[in-house]
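Q: Predicted model and sequence follow; I will ask about them next.
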Amino acid sequence: MKLLTNRRMFLKGTAAAGIVAASGVPAFARDGALRWGSSSLGSSGYVILEAMANVTNKHTNLHNAVQATAGTTENFALLGSGELDIAHTTSIDWVAAFRGDKPYPGKIEANQLLSYVKWLCPPLVHKDSDIQTIADLKGRKYSASKPGSGAAALSRILLESAGLGSDGRDVDWVYGGWKEVYNNFQLGQVDCIFGIFTNGAPIGLITQVNTAVPLRALEYSQDVLDAAIAKNPGILVADLTPEDWSALEKPVRSPVFTGILGAATSVSAEDGYEIVKSVLDNVEEVKSFGKPLAGVGLEAAVNNLLVAYPVNAGAAQYYKEKGVWRDELKIAS
């Protein structure tokens, strides 16, 4: 099947699947800079990509321009169509894109550069909500930000695995930017929200809402998580604990996905080396951009890369020089 060749065609093609990015995203124009795709404005992915691109601009001769996007699902499509060079992606995107799962119209290939974050993501409801289990979400308003986001893609897999219809169609999906949907959730206009705990720490919006309206985390059963992992092995599992978030009374089993900086196959080994070196040689400077960058580090950068997918040859060279390369990883040709 032929790949869609531009962003407009991707958005048109994904509309039928309910994955349409919000309007107002900047156009992707080539001006000599490497084009980086982040995520929706204000999201942790947006902050992370801005930080890494800024540090790379400062410490290399590369020119990097960051574009806000609808999220990681769209980013992978834009890597495949040649409209992005570098992109914020998640572990679940790699599995879906390389298999050509919907909404992708065919197999899309890319190369990994570095991993930078783990997100634990239990669904959240108001503490006094009558929603007690995942099954209770049937017919209720649920939001995981924009339809092109990794959060929405992961939610569809999880909710389908929980018996809530194909792609989670038995819930009433509400789309919007993170700030918008969390505000609506606080006001009771959304029943359940996709929780985001960056490296275990709640994002600011969760802290803000929990101050006004006490929250409670729902838990997926292990059977549901196992079924979701069978559909997409990019999904991981970990416990969110009261030490991570004081609102919890006991640990909650949570799905996890990781953030991976992806590069189009056209990005050279030389550029890949420079990007990875600039970020990882200047970790403290990168972390100074905010809490979402707390997980950036040399060991995490390589240890959380996916064995099944290629690593840019320049990135691999850097890891070998630092003595942290994993032999089970494969290098892009």
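A: That came through fine.

Q: From now on I want contacts and neighbour counts done on CA atoms only, so please keep to that.
A: Noted.

Q: what's in contact with stretch 175-188?
A: Contact with stretch 175-188 is made by 22, 40-43, 143-147, 174, 190-193, 205-206, 209, 212-213, as judged by Cα atoms under 8 Å, 6 or more residues apart in numbering.

Q: actually stretch 37-49, not the one I wrote
A: By Cα under 8 Å, 6+ apart, the residues outside stretch 37-49 that reach it are 36, 50, 66-72, 75, 84, 86-88, 149, 177-179, 289-290, 292-293.

Q: and the residues you listed, which of them are in strands?
A: Cross-referencing the contacts of stretch 37-49 against strands under DSSP state E gives 36, 66-67, 86-88.

Q: With respect to residue 241, which of these is nearest?
A: Set against residue 241, the nearest of the ones in strands among the contacts of stretch 37-49 by Cα to Cα is residue 88 (27.0 Å).

Q: Could you measure from the closest one over to residue 97?
A: When distance is defined by Cα to Cα, to the nearest Å, residue 88 is 14 Å away from residue 97.

Q: Those two: who's more crowded?
A: When neighbours are counted by other Cα atoms under 10 Å, residue 88 and residue 97 differ, and residue 88 comes out ahead with 26 against 22.

Q: for comparison:
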Amino acid sequence: MRTGNTTMRAPGALALAAVGVLVLAGCGAGGNNMTLATGSTGGTYYPLGGEIAQLWSDNIDDVNVSTQATGASVENLRLLDNGENELILAINGVAANAANGESDFADEPLANPDDVTLLGNVYPEVLQIVATEDSGIESVADLKGKRVDMGPPGSGTEVAARQLLESQGWDPESDVEAFNSTFEEATTKLSDGQVDAAVAILAVPAASIEQVATGGTDITMVEIAGEEADQLMEDNPSYSTMEIPEGTYQGQDQPVQTLTNWASLYSTSDLDEEVAHDLVQEMYEGADDIGHDVGDQLDAETATESRGPTDLHPGAERYYEEAGVLD
């Protein structure tokens, strides 16, 4: 069931910030004006977040959601903690690190980690390593000494890439020649031979990887399997195994074993309970209106899987109970 219709969308996040009219959920005569922090423009978060924000703004009375391009998970959690955004997308494993004050949050923990709340999982975030065929890289072990793009600074991809290398007993600062690029930039660097491999946590299929595969560069999808996968899962229990089917990318003639997290939607305990309920309801029940490839992966049945230490927002919890997917 939809909850009404609005026709006006909030202006962009930067414009709002410039005039100082960003308001918290539940405040302001003009309704609930919120900003969703997404990711870099070449990733999945940015276009998908735009569609979800439009879905909310069009179908929930007095709710207007704009989007903001960011460095993704780590940066987004800090933006949420600082009160600069009301809604964010982030990888569940990175959110767990934030809650526990670990990894990227060990030296600079969030001020209020207990205030971060889960609204629901959006789609599986697949850890993908793409290498140029000329590089000779066929396994994680082959990455040592190579030029590896680790993903945008502050992103879940960068966190995962570092975790992967550290799980092999390597130093990410010295055992590879590391680059930190947006997914669009990494695509160009792979195609131009500036890097040998790139790590990405993205939906399958990933547009940036498709672009390399169809742009005249022969690629190899690198497996994360066996002891390499087992060690990473032991170090980081938020990961689970997944297979990228044969033919997902041009030239990929075999299935590829890898690992996955969840891309999840987070807010804080300050978000109005009714607004949180309506956001979650609309996101799952209106998923058919999302044109992005991962729109069909939005499923309330998997909304709370691998939640980790992060509490479920009461408004989201009420929706899941009403939908019969949570006892």
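A: Looks like it arrived, so ask away. Values in this document were obtained by computation on a predicted structure and should not be read as measured data.

Q: Can you tell me which of the contacts of stretch 37-49 of structure 1 are classed as buried?
A: The neighbour-count criterion (16 or more other Cα atoms under 10 Å) marks 36, 50, 66-72, 75, 84, 86-88, 149, 177-178, 289, 292-293 among those as buried.

Q: Identify the residue of structure 2 aligned to residue 194 of structure 1.
A: The alignment partner of residue 194 of structure 1 in structure 2, by TM-score structural alignment, is residue 199.

Q: from the ones in strands among the contacts of stretch 37-49 of structure 1, which is closest to residue 237 of structure 1?
A: Where these are concerned, and distances follow Cα to Cα, residue 237 of structure 1 has its nearest neighbour in residue 88, at 20.9 Å.

Q: give the contact list for that closest one.
A: 36-39, 45, 49, 71-72, 75, 259-262.

Q: can you do 7 Å?
A: With Cα atoms under 7 Å, 6 or more residues apart in numbering as the criterion, the residues that contact residue 88 of structure 1 are 37-38, 45, 49, 72, 75, 259-262.

Q: Aligned counterpart of residue 133 of structure 2 in structure 1, please.
A: Counting by TM-score structural alignment, residue 133 of structure 2 corresponds to residue 127 in structure 1.

Q: cool, and residue 280 of structure 2?
A: Aligned against structure 1 by TM-score structural alignment, residue 280 of structure 2 finds its counterpart in residue 276.

Q: what about that match, helix or strand, and which?
A: Secondary structure here is read from DSSP states H and E; on that basis residue 276 of structure 1 sits in helix 269-280.

Q: Distance of the residue nearest to the match of residue 280 of structure 2 when sequence neighbours are not counted relative to residue 109 of structure 1?
A: Take residue 276 of structure 1 and drop its neighbours on the chain: the residue closest to it by Cα to Cα, 6 or more residues apart in numbering is residue 315, 6.0 Å away. Remark: distance between residue 315 of structure 1 and residue 109 of structure 1 (Cα to Cα) = 17 Å.

Q: out of these two, which sits in the busier spot?
A: Each of residue 315 of structure 1 and residue 109 had its neighbours counted (other Cα under 10 Å), and the higher figure belongs to residue 315 (27 against 20).

Q: Please identify which helix or strand holds the more buried one.
A: Using DSSP H and E, the element containing residue 315 of structure 1 is helix 313-321.

Q: tell me the average deviation of that helix from structure 2 after fitting.
A: Mean deviation of helix 313-321 of structure 1 relative to structure 2 after superposition (mean Cα distance after the TM-score superposition for structure 1): 0.8 Å.
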